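A.B. asks: attaching a predicted model along with its sequence, questions to come.
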Amino acid sequence: MIVFGIVGVSLVTADLLGPAAAGIVAAFPSLSATFALLVARARGVDAAASALGGLVVGLRGYFAFCLVVAGTGWVALGVLAAVAMNCGLGRRLSLHGTSRDRH
């Protein structure tokens, strides 16, 4: 059912805003759901919740990466922007540490 929802939203987005926007809308929920399911299966629900929390925080870095690469065409510069953004944000929010599933 979730897959049908993602596909439906992607198709409507493609009609309204074009294929690039549809790719953005479809990619994040699909990849993050797959990631969460794999982590939950391997490490448990608490680890999956912690991983998704980190993923959400990392979105700013991903956004910085996309902006820099789109503006300059330099992937290496985009990676540096993402690392700088995520390291600063992680420190500010005190997110660096082990997940609750590790004792």
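C.D. replies: Everything's here; your move.

A.B. asks: for the rest of this, base every contact and every neighbour count on C-alpha atoms.
C.D. replies: Fine.

A.B. asks: please, where are all the helices along the protein?
C.D. replies: For the chain, the helices defined by DSSP state H cover 2-17, 19-43, 45-72, 75-92.

A.B. asks: take those helices and write them to JSON lines, including mean neighbour count.
C.D. replies: Output for the helices of the chain, formatted as JSON lines (neighbours: other C-alpha atoms under 10 Å):
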{"stretch": "helix 2-17", "mean neighbour count": "14"}
{"stretch": "helix 19-43", "mean neighbour count": "14"}
{"stretch": "helix 45-72", "mean neighbour count": "17"}
{"stretch": "helix 75-92", "mean neighbour count": "16"}
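
A.B. asks: second structure for comparison follows:
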Amino acid sequence: MTVKDFDVGQKVFIINMYEGRNCEPEIREAKVKAVGRKYVTIDNGNRYEHEERFCYGLVQNTDYGEITYLCPSRTDANNYIEQSKLSKWLSNITWIKCRKYTLEQLRKVKEILVD
């Protein structure tokens, strides 16, 4: 998704993941104030830009603090949150936890995850 996919006045959804804190992710509504060549600016002045790693929308352009994400729909925002939670869950499966799965289950997981 690129800057060109957004329009002035469009309702958008801001995700704050609260990484490293004991908080649930938050989704807020905002409106697009300006669309430039490189950035989308929302009504509070925050600017968002395209980054390859985030396919659901745009990433906040900031030098400090927690980064927020801009999505064109609430569905995209919820999908990103779900993907993030599932990725963390998958990365936290340890050898001890994996031993409770059958060989067939592990083969199916490998088949799905390996390109």
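C.D. replies: Looks like it arrived, so ask away. Model, not experiment: these values are computed from the prediction.

A.B. asks: mind checking the TM-score on these two?
C.D. replies: For this chain pair, the superposition-based TM-score is 0.29 by TM-score structural alignment, normalised by the length of structure 1; 51 aligned residues with a C-alpha RMSD of 4.6 Å.

A.B. asks: which residue, other than its chain neighbours, is closest to residue 84 of structure 1?
C.D. replies: residue 61 (7.7 Å; C-alpha to C-alpha, 6 or more residues apart in numbering).

A.B. asks: contact partners for the one you found?
C.D. replies: Counting by C-alpha atoms under 8 Å, 6 or more residues apart in numbering, residue 61 of structure 1 makes contact with 81, 82, 83, 84, 85, 86.

A.B. asks: the last one contacts residue 54, doesn't it?
C.D. replies: No - applying C-alpha atoms under 8 Å, one finds residue 86 of structure 1 not in contact with residue 54, separated by 9.8 Å.

A.B. asks: quick one on the thing from earlier: reformat the contacts of residue 61 of structure 1 as JSON lines; add distance to residue 5 of structure 1.
C.D. replies: Formatted as JSON lines, those follow (distance: C-alpha to C-alpha, whole Å):
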{"residue": "81", "distance to residue 5 of structure 1": "33"}
{"residue": "82", "distance to residue 5 of structure 1": "30"}
{"residue": "83", "distance to residue 5 of structure 1": "32"}
{"residue": "84", "distance to residue 5 of structure 1": "35"}
{"residue": "85", "distance to residue 5 of structure 1": "32"}
{"residue": "86", "distance to residue 5 of structure 1": "30"}
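
A.B. asks: how about these, which pair is most distant?
C.D. replies: The distance between the two most remote of these (C-alpha to C-alpha) is 8.6 Å, for 81 and 86.

A.B. asks: biggest helix in structure 2 by residues?
C.D. replies: What stands out as the longest helix in structure 2, according to DSSP H, is helix 74-91.

A.B. asks: ok, then the element right after it?
C.D. replies: helix 95-98 (DSSP states H and E).

A.B. asks: can you list contacts of that following helix?
C.D. replies: Outside helix 95-98 of structure 2, no residue touches it (C-alpha under 8 Å, 6+ apart).
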